[in-house]
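Student: Provided below are the primary sequence and the corresponding predicted coordinates.
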Amino acid sequence: MRKDDCIFCKIANGEIPSETIYEDDMFRTIMDLGPASKGHALILPKQHYRDLCDLDRETAEKVLPLAAKIGEAMKKSLDCKGFNVVQNNGKEAGQTVFHYHVHLIPRYEDGPDMVSWAPGKADPEELKQTGAAIRSAL
């Protein structure tokens, strides 16, 4: 399914031009217009899924191998030392376009600090209660 009012559906299906670096029958991978680093790309499914929880099994099974393939190509061609695979779900998690997509962000030696956090401290009882709450919802 595609959504007529979704900009990522339009980009993924070639209705809006983009700098495409990879395309097959299920995905289009484009250069991000607001890159976090040189080479930042987005993997867009051609079908519309709001977020990870909406994704179908076939797409889910193919997206991470594709991310690895493109990430390896980034390391070879851009001389980056690694890459982040980032996928946001929901406004509070940083999702701004509600069409499932994956960010591939090349990371360079001595590059800026991004996609990181300071580890907090967890109380063992809180971990136990939180774990129980999540298990009960599965």
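Tutor: Sure, I can see it. Numbering: from 1, shown residues only.
Student: When you work out contacts or count neighbours from here on, use the C-alpha atoms and nothing else.
Tutor: OK.
Student: And stretch 19-38, what's buried?
Tutor: In terms of neighbour count (16 or more other CA atoms under 10 Å), stretch 19-38 has its buried residues at T20, E23, F27, R28, T29, I30, M31, D32, A36, S37.
Student: Contacts made by that stretch with the rest, please.
Tutor: Residues external to stretch 19-38 that are found in contact with it (CA atoms under 8 Å, 6 or more residues apart in numbering): 12-13, 18, 39-47, 59, 105-107.
Student: ok, back up a step: so which of the buried residues of stretch 19-38 comes closest to V115?
Tutor: For the buried residues of stretch 19-38, the closest approach to V115 (CA to CA) belongs to A36, at 9.9 Å.
Student: putting a second one here so we can go through both:
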Amino acid sequence: MNTAALFTSHAPRDYACPFCELVQGAVPFSADNLCVPTDLVYRDELVSVLIACDGFGDHEGHAMVIPSAHFEALYDLPDAVNAAIAVMSRRVALAMKAAWAPQGTSVRQHNEPAGNQHVWHYHLHVFPRWDDDALYRQMRHRVPVDVRRAKAAELGAALAGVLTAEGLSSADVVAPPA
């Protein structure tokens, strides 16, 4: 089966990818980019982690694990990148537990417009969860930049701890200090 024939890009012809701009440090960002440099928590050659500009409910600070290179959807991810995203999502969930002490975590990912994808760069959401947070019944809302900066710093410090505990270098953590 030719899997490439099953997927067509939904990105506009001259798409300025907000996540690529963030990962590449392409400042100034395009006019439609809601990201700011302090949203970036971690970056290596395969994956990056950022604080989302949108929140749900009363608990701000969910993260997204993305490929550092541009891939639009799950369908076009190389296996090595997909595996790196899975490993990093576990590390981010552990960092959330250390930073914010949620009662649980959830992950979710969307592909194509009918799948509720809004940014044409693969991203896996990692949410801190609390009893009765009604995450899946909440409308999105914009998270202020200063809140995102603080959350990125908190998550980055906790992620550095997770990486160190696993015997790995924390040099790729880029989140600003709190």
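Tutor: Looks like it arrived, so ask away. Everything numeric here is computed off the predicted structure, so don't read it as measured data.
Student: And the TM-score between these chains?
Tutor: Their TM-score after superposition, calculated using TM-score structural alignment, normalised by the length of the first structure, is reported as 0.74; 113 aligned residues with a CA RMSD of 1.9 Å.
Student: which residues sit against the biggest helix by length in the first structure?
Tutor: Secondary structure assigned by DSSP state H gives helix 57-78 as the longest helix of the first structure. Contact with helix 57-78 of the first structure is made by M26, G39, I43, P45, C80, K81, G82, F83, V85, L104, P106, as judged by CA under 8 Å, 6+ apart.
Student: and the residues you listed, which two are the farthest apart?
Tutor: Of all pairs drawn from the contacts of helix 57-78 of the first structure, the one with the longest distance (CA to CA) is M26 and K81, at 28.3 Å.
Student: As a quick check, tell me the outermost residue of the first structure.
Tutor: For the first structure, the C-alpha lying farthest from the average C-alpha position belongs to E125; by CA atoms, centre = their mean, that distance is 32.8 Å.
Student: how about that one, secondary structure?
Tutor: In the three-state summary, E125 of the first structure is assigned as helix, counting by DSSP: H, G, I helix; E, B strand; the rest coil.
Student: Start and end of stretch 42-52 of the second structure, how far apart?
Tutor: With CA to CA, to the nearest Å applied, stretch 42-52 of the second structure spans 13 Å between its terminal residues.
Student: what span of the first structure lines up against it?
Tutor: When the first structure is aligned by TM-score structural alignment, the counterpart of stretch 42-52 of the second structure is residues 22-32.
Student: now swap in stretch 99-113 of the second structure and tell me
Tutor: Under TM-score structural alignment, stretch 99-113 of the second structure corresponds to residues 77-91 of the first structure.
Student: The second structure: which residue goes with C53 of the first structure?
Tutor: Under the alignment defined by TM-score structural alignment, C53 of the first structure corresponds to Y75 in the second structure.
Student: With adjacent residues omitted, what lies nearest to K151 of the second structure?
Tutor: G61 (5.7 Å; CA to CA, 6 or more residues apart in numbering).
Student: how deep is L64 of the first structure tucked in, by neighbour count?
Tutor: L64 of the first structure has 14 neighbouring residues, counting by other CA atoms under 10 Å.
Student: Which residue in the second structure aligns with it?
Tutor: Taking TM-score structural alignment, the alignment pairs L64 of the first structure with A86 from the second structure.
Student: returning to what we had before: out of the contacts of stretch 19-38 of the first structure, who's nearest S136 of the first structure?
Tutor: Of all the contacts of stretch 19-38 of the first structure, T59 has the smallest distance to S136 of the first structure: 27.1 Å, by CA to CA.
Student: What is the burial count for the closest one?
Tutor: 15.
Student: Any chance of TSV for the contacts of helix 57-78 of the first structure, columns distance to F98 of the first structure?
Tutor: Output for these, formatted as TSV (distance: CA to CA, whole Å):
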residue	distance to F98 of the first structure
M26	18
G39	22
I43	14
P45	12
C80	29
K81	30
G82	27
F83	23
V85	18
L104	17
P106	23
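Student: From these, keep the buried residues only.
Tutor: G39, I43, P45, C80, F83, V85, L104, P106.
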